[in-house]
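Asker: Sequence first, predicted coordinates after that:
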Amino acid sequence: GFLGPNGAGKTTTMRILTGFHPATAGTAQVAGFDVHKRPLEVKRRVGYLPESVPLYLEMVVSSYLSYVAELKGIGRAQRKKEVADVMERCGLLHMQKRLIQNLSKGYRQRVGLAQALLGNPPVLILDEPTVGLDPKQIVGIRQMIKDLAENHTVLLSTHILPEVSMICKRVLILNQGRIVAERSMDSLSNGSSLNLELRGSAGTIQETLMKVEGVDKTSMQGNRYSVQLSADAKVQEVSPILVRALVGAQIEVVQVQEQSGTLEDVFIDAISQEAEVAHG
C-alpha cells in the first residue's frame, strides 16, 4: 500500500516507476531493472492502471483489449486467449460486446485492470483504483485486487486508510516526496510499540533502549517510556531482549505493556513528525 496526503508525490512516483515520467534525480528499480537504463524491460514487467483510465469509449470491450494486447506485442495466435483470460479474471465476459462508453464507472475500472493484466506482468501498479466508485463497486474492485495479489506484486496508491488495511500486507507512507514510514500490517495488528515503567538514570535508559535491535525510537514522560519498533520487528521477540538489556544496565523494570497501534496512528505520527522537521 502506498499512502500519503494529496500532493505527497504518489502519482509522480508511480509514473516514474512505470517509465511515463522521467526522474530528475535518484534511481529506481522494478523487477530488478533500472527504470532509466532499461525502460523497455521494466514496461514488459509492469501492468499500470492510472487514476484516469485512458479508454477508447467508442470501442467495445473485447476489441479494446485486443488492441491493447497488440500494442503490448502479444502475437495474434495468443491474443484471443489472453483477452478472454483477462476478461474472465475481471468479470467482463458478459460485457465483452458492450461499448465502453455505456459501461458504469465500476466496469470501466475493470476494463482498466484487464488491460493492465494483459501479458501477465509480475508487477501491477494501481493508482487510486477505487476513486469515484460507489460502495458496491468499491467492494468488487477491492476483492479483485486481493485476488490479483495472490499471483502478482501489487503497488496500490490511495489516501483511504481503511482500504490499505483491508487489502495490503505492507504500507509505505509518502510525504513531500519522501518515504516517512514503512510498516507491515502484521506488525500493526500484533503490536508495534511497548510502554514501559522504568526506574533509573534517564540517560542510561535511553542509551540502553536504542542499542536493542528492532527499536526505532523512544519517548519518555517521567518514569514512563514509549518504545516504537521498526517495521519488521516483532514485539514478542524484542520485548524479552529489551528487558534483559535493561536489567543488565541496572535499570529497575516496573512494568512492560504491549500496545497495538493502528494505521491511522502511524500515518498521523509520520506526517506530523515530517511537518515538525520541515518547520524545524
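Answerer: Received it, and whenever you're ready, just let me know what you need.
Asker: Only C-alpha atoms from now on, for both contacts and neighbour counts.
Answerer: Noted.
Asker: From the chain's centroid, how far away is the lengthiest helix in the chain?
Answerer: Criterion DSSP state H: the longest helix present in the chain is helix 263-279. Its chain's C-alpha centre and that of helix 263-279 lie 17 Å apart, by C-alpha atoms, centre = their mean, to the nearest Å.
Asker: How about stretch 18-32?
Answerer: The chain centre lies 17 Å from the centre of stretch 18-32; the measure is C-alpha atoms, centre = their mean.
Asker: Pasting the second one now:
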Amino acid sequence: MSIKVQSVSKSYDAQLALHQISFSAKKGEIIGFLGPNGAGKSTMMKILTGYILPNEGEVSVNDIDVLSNAIEAQKNIGYLPEQNPLYVDMYVKEYLQFQASIFKVPKERVQEVIEQVGLTPEVHKKIGQLSKGYQQRVGIAAAILHNPEVLILDEPTTGLDPNQLQEIRTLIQKLGKEKTILFSTHIMQEVEAVCDRVIIIKKGELLLDKPLKELKESNEQSVEVTFDYKIEEQFIQKLPYLKSFKNNFDNTWYLTFDAQEDMRPVIFDFAQEQGLKILELSSQNQSLEKLFKEVTN
C-alpha cells in the first residue's frame, strides 16, 4: 500500500483532533479527503508527512514507518500545504532550482516539471507577480520535483477562479495516473470530477470511506412533488420504495426513494389513484454534496 494509517489519534491538550482513524490507499488512487472546518483533515495530512506526531497509532508510506523513519518516508511524499509557502521575491525557475538543490535532484528535472505543470509561459516572472492559479502550480511543481509516489494536497484549489480550477483539476488527474494522491477540498464538484474514492471525517472521526463510483451508483433518488391539495401522511406512505418523506409546506412533499427505477411515473399513477393532480414535480439523484451534508450533520 502507498499509504497505510492504522488507529491514529491526536489531541492538543484537552482537544481531540483525531480519534482512531484508519484507512489505506494504493498506487494510482485519487482520494478526496473531506470534512467540515476543524474536522482534523490538516492534522491527518501533517501526520502523514511526518510534520507532527500522533498520540497513538501507526502510519506508513510505501511500507516505510513515518513515525520512526520520517526522513526516509518524506523522500516518497510530495506535500502542498493549505498555505502555499512560496518565496514571492524569487523567480519561478530560481525558486524551483533552489528546491531541487534541497532534494538533490538533477537540474534537468526542473525544466521537466515546469513543462509538466504548464509553467513555461510564466517561468521568467517573480512568483509574487503570478496569479493565484499559477502560484498553486509552482507549489505543485515543488511538491513533485523529487518524483514522489505519494502526493498530499491540502486545499489546492482554494481561491481559484473557474478557469484556474479546471486547469488544476486537469493537472491533478494527470498526476494521479502514476501517483497516489490524497487531497482535501470543500468543492464537491472537484471531488466528483477528479476522485476515485471519498473519505469523510468530522470532529476527528471517520464517517465514510467509499469508492466514488459506488456512491454515484446509489439507488437513492429524491423527488419534490406539489399536489393540487393537501393530503395526509398515511396516503404518502402507500408509495413503494419510500425511504423518507417530509411535508415542506402545504401541498408540497419532499420524498426519498431507494429504487433503481425512475419513481416519477409511479408518483403520477399514485396521484391518479388518489384523485390528485400534480402541479410541480422535480427529481434528482443522490449528489455528493447532499451526501456530505447528511453525513456531517
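Answerer: Nice, thanks for sending it over. This one's a predicted model, so the numbers in the text were calculated from it and none came from an experiment.
Asker: Now the counterpart of residue 48 of the first structure in the second structure: which helix or strand?
Answerer: Residue 48 of the first structure maps onto residue 79 in the second structure when the alignment is built from TM-score structural alignment. Per DSSP states H and E: residue 79 of the second structure is located in strand 77-80.
Asker: what's the mean distance for that strand versus the first structure?
Answerer: Once the two are superposed, strand 77-80 of the second structure sits an average of 0.4 Å from its aligned residues in the first structure (mean C-alpha distance after the TM-score superposition for the first structure).
Asker: immediately after that strand, which helix or strand?
Answerer: helix 92-103.
Asker: Give the buried residues for that following helix.
Answerer: 92-100 (16 or more other C-alpha atoms under 10 Å).
Asker: With stretch 117-136 of the second structure instead?
Answerer: Buried residues in stretch 117-136 of the second structure (16+ other C-alpha under 10 Å): 117-119, 122-123, 126-127, 130, 132-136.
Asker: Now do the helices in the second structure.
Answerer: 41-48, 70-74, 92-103, 108-116, 132-144, 162-175, 188-194, 212-216, 233-236, 264-273, 288-296.
Asker: can you redo these as TSV with distance to residue 244 of the second structure?
Answerer: What follows is the helices of the second structure, written out as TSV (distance: least, C-alpha to C-alpha, whole Å):
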stretch	distance to residue 244 of the second structure
helix 41-48	31
helix 70-74	48
helix 92-103	55
helix 108-116	49
helix 132-144	43
helix 162-175	36
helix 188-194	24
helix 212-216	19
helix 233-236	10
helix 264-273	15
helix 288-296	13
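Asker: and of those helices, who's closest to residue 254 of the second structure?
Answerer: Closest of the helices of the second structure to residue 254 of the second structure is helix 233-236, at 10.5 Å (criterion: C-alpha to C-alpha).
Asker: Report the aligned residue range of the second structure for stretch 175-187 of the first structure.
Answerer: On the second structure, the counterpart of stretch 175-187 of the first structure by TM-score structural alignment is residues 202-214.
Asker: for the matching stretch, how far is the first residue from the last?
Answerer: End-to-end span of stretch 202-214 of the second structure (C-alpha to C-alpha, to the nearest Å): 21 Å.
Asker: Which neighbouring elements make contact with the longest helix of the first structure?
Answerer: In this structure, helix 263-279 of the first structure packs against helix 161-167, strand 170-175, strand 178-184, with contacts taken as 3 or more C-alpha pairs under 8 Å, 6 or more residues apart in numbering; DSSP states H and E.
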